[in-house]
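# From the sequence below, what's the structure:
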Amino acid sequence: MRGLQSDSNGEMSRMSPATVWKQVTGAGRNVVHRYNRLSVKGKTALVSVSLINVGLLIAVIIITPTRIGNWFNHLAESLRAMGVGGMFICALFVVIASHPPLFGFMGSMTLIGFTYGVWPGFLVASLAALSGAAIAFISVRTFFLGWIRKRSNDKWEAFGHVMRNKGLPLVVMIRYCPLPWAMGNGLFASIESVKLWQYMIANLAILPKLLIPVFIGSRLTSLTHDRPSHDPLQFWLNIGSILLSCSISILTGIWIYRLTLEQMRKLNDGGDEGELAADALERGALLGDYTDDEEAADEPLTLGHSMRPSDSMLRRTSSSSDSR
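Just a heads-up that it's a prediction; the model follows:
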């Protein structure tokens, strides 16, 4: 564990401003490169999601943000009027959305912030998120582990071995990666070397990250009541705080994700396990590379698709073995 932490600290100290700037300027080329490497299914999924988002944006413009804001205001008032029952309903949304393959976790957390503010909203959201993560972990581990074992491969076994060797620090780092909450619950539950207590400690460690959607929801409440003509400074401060919170969350998640992959690739105690484990995480994450000659990797590994090491991976690992 100390070796992993010291490597992480050393890597962070070597990141000069010039290196950071180079990564920022190359982000656009990296996005284009990743898109070009997507298979037909991957490109279709990406275009479909983009069209859905554009459709939602057009719907918001047609309906007008004011009407949507008024509807959510009425919903929030109804939930608050229910007292503890309203809190339970909001928490239930979070718990249900925590189980893979369901979605809506971040929206449910934002609704809690919109309805109850940062406090007691963050308390309700935290308890619901932790409960949902525990229930999803136990459910997947109890009912789906045998099904997952039948579809495991060398990369997945290497991933589990690295997780077993490095323990809690690596669990926390991967939990900070930009994986959807429900998908992360299924990911860790499918790795037998990850214990429930380790996973719950990792969830406790990322509670500050869960504060962001609650905070954004509380700021959205102010935006639905305030108008730029009433208090321009307050209005634009709310807009700025929302954008800043989103930027911090996204950039931090991507940075930790890339750092985690880099550290995992350095763990070659058992041959090429570090490289295979990093590749397994990359295939299971939304930021993974899916090429045309890896058709089976179009879906995340947590969905049970078979993903044998590709020829490029075998060439890469064999060359690294020869160099050693």
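
# can we go C-alpha only for contacts and neighbour counts from here?
Will do.

# which residues sit in contact with residue 121?
Neighbour list for residue 121: 112-113, 115, 214 [criterion: Cα atoms under 8 Å, 6 or more residues apart in numbering].

# Which two among these are spaced furthest apart?
Within the contacts of residue 121, 115 and 214 form the most distant pair, 9.6 Å apart (Cα to Cα).

# neighbour-wise, which of these two wins?
Neighbour count, other Cα atoms under 10 Å: between residue 115 and residue 214, residue 214 has more, with 31 against 27.

# Just give me the neighbour total for the closest residue to that one other than its chain neighbours.
Excluding its sequence neighbours, the residue lying closest to residue 214 (Cα to Cα, 6 or more residues apart in numbering) is residue 113, at 4.1 Å. Residue 113: 29 surrounding residues under other Cα under 10 Å.

# what's the answer for residue 60, then?
14.

# For residue 36, see how far away it is.
Taking Cα to Cα, to the nearest Å as the measure, residue 60 and residue 36 are separated by 31 Å.

# try residue 196
39 Å.

# Kindly report the same for residue 136.
Here residue 136 is placed at a distance of 35 Å from residue 36 (Cα to Cα).

# Next, the second sequence, to be compared with the first:
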Amino acid sequence: MAARHFTTPLAMIKKYAKFALHRYRKLHLLGKLFIWMLLFFYMCMGVFIIVVTPSRIAQFMYDKTRLLAATRFGWLILLAALIGVSFPPLIGHTTLVTLGGFAYGMEGFFISAAGSLIGSALVFMILRLVFSKKLHTWSSQNQKWQALESVVTSKGLLLIILIRISPFPPWVYSNSLFASIEAVKLWQFVIATTCVFPKILLHTFIGNKMAELSDGDQRGHMDTRTKVLDVCFVIGGIIIAIFTSWTVYNLVQNHIRHLEGIPPEVDELAAEAIEDYDEEAPLLSPNEG
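Predicted coordinates for the structure are as follows:
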């Protein structure tokens, strides 16, 4: 029996770090300079948070999100932002989903779900349409991608859903990944994307609880028990998100590597194609001609 492939949380963190380092090395000088400027900005933000105090910053953010929620078409701004960050190389999908919960409470789920679904579908269609010729030429010459195509074709929607709900690749690159797999149809991709809704609901819930804790007026009317419960809800939600992401990733990798009716070597190549998608995917690599 083949050895069970299992990824520890530390290994998963290393994978994300390796991915980030790989993307950094592929950047031009200006891109690398931008990254360093961004790191410097975050360092300054850290100092700013310490000096100003988190409670005052949280109150400021709460007040501004209240203004957004009170704006007639504020929800449309959030919807458009979610659609925008679905296109590579933009990032921030989870942050915007959490912001939706922060600004609109649990009703923010519907905005986030709609924006995520529309954005990912648009990415899928546009990339598939624009790069269809390049995709066909490239995939016919890549062994790993052929293996992934054959596995997806053989196992269909269930496997597509499993790959979609996996935390790796991240949201924006997952959109590109599926657009790169010719065997995946738009309707399958849309259905698979709806299976990410529970995760969106969880992050909306976290944002909602963070908003309750951010407003000084609401905090002032809370008893200690309620405050502790809200903090536990936020921390617990984050832990659940991390644990489920780690669990799902391992399940997906093990499932792909042990598919019935598929030769083991094909399984392995398909799993590697997903793991190395940032290097292999034809719609993500600027070096592919």
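
# ok, the contacts of residue 121 of structure 1 vs residue 19 of structure 1, which is closest?
Distance to residue 19 of structure 1, by Cα to Cα, is smallest for residue 214 among the contacts of residue 121 of structure 1, at 33.2 Å.

# Which residues are in contact with the closest one?
109-114, 117-118, 121-122, 125 are the contacts of residue 214 of structure 1 under Cα under 8 Å, 6+ apart.

# could you dump those to CSV with distance to residue 321 of structure 1 and secondary structure?
Below are these laid out as CSV (distance: Cα to Cα, whole Å; DSSP: H, G, I helix; E, B strand; the rest coil):
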residue, distance to residue 321 of structure 1, secondary structure
109, 46, helix
110, 48, helix
111, 51, helix
112, 52, helix
113, 51, helix
114, 54, helix
117, 55, coil
118, 52, coil
121, 52, helix
122, 49, helix
125, 47, helix
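
# By neighbours, which of these wins?
Neighbour tally across those (other Cα under 10 Å): the maximum, 33 neighbours, falls on residue 112.

# what residue of structure 2 takes the place of it?
Structural alignment (TM-score structural alignment) places residue 112 of structure 1 against residue 100 in structure 2.

# Might one say that residue 234 of structure 2 is in contact with residue 206?
Yes: between residue 234 of structure 2 and residue 206 there is a contact under Cα atoms under 8 Å: 5.2 Å.

# Same drill for those two, tell me which one is more crowded.
residue 206 (26 against 21).

# Which helix or strand contains the more buried one?
Residue 206 of structure 2 belongs to helix 197-214 when assigned by DSSP states H and E.

# buried residues in the next helix or strand after that helix?
Where DSSP H and E defines the elements, the next helix or strand beyond helix 197-214 of structure 2 is helix 216-220. Buried residues in helix 216-220 of structure 2, counting neighbours by 16 or more other Cα atoms under 10 Å, are absent.

# cool, stretch 157-175 of structure 1 as well?
So for stretch 157-175 of structure 1, counting by 16+ other Cα under 10 Å, buried means 157-164, 166-175.

# In contact with the residue nearest the centre of structure 2, which residues?
The residue lying closest to the centre of structure 2 (Cα atoms, centre = their mean) is residue 171, at 2.9 Å. By Cα under 8 Å, 6+ apart, the contact set of residue 171 of structure 2 is 86, 93.

# what's the counterpart of it in structure 1?
Residue 171 of structure 2 maps onto residue 181 in structure 1, with residues paired by TM-score structural alignment.

# same check, this time on residue 242 of structure 2
Counting by TM-score structural alignment, residue 242 of structure 2 corresponds to residue 250 in structure 1.

# Kindly report the same for residue 209 of structure 2.
By TM-score structural alignment, residue 209 of structure 2 lines up with residue 219.

# rewinding a little: so how far is residue 283 of structure 2 from the residue nearest to the centre of structure 2?
Using Cα to Cα, one gets 15 Å for the distance from residue 171 of structure 2 to residue 283 of structure 2.

# quick one: secondary structure of residue 50 of structure 2?
helix (DSSP: H, G, I helix; E, B strand; the rest coil).

# check contacts around it.
Residues counted as contacts of residue 50 of structure 2 (Cα under 8 Å, 6+ apart): none.

# Against residue 204 of structure 1, how distant is the counterpart of it in structure 1?
Using TM-score structural alignment, the partner of residue 50 of structure 2 in structure 1 is residue 61. As for residue 61 of structure 1, its distance to residue 204 of structure 1 is 38 Å (criterion: Cα to Cα).

# try residue 198 of structure 1
According to Cα to Cα, residue 198 of structure 1 stands 10 Å off from residue 204 of structure 1.

# and if you look at residue 138 of structure 1?
Using Cα to Cα, we find residue 138 of structure 1 at a distance of 17 Å from residue 204 of structure 1.
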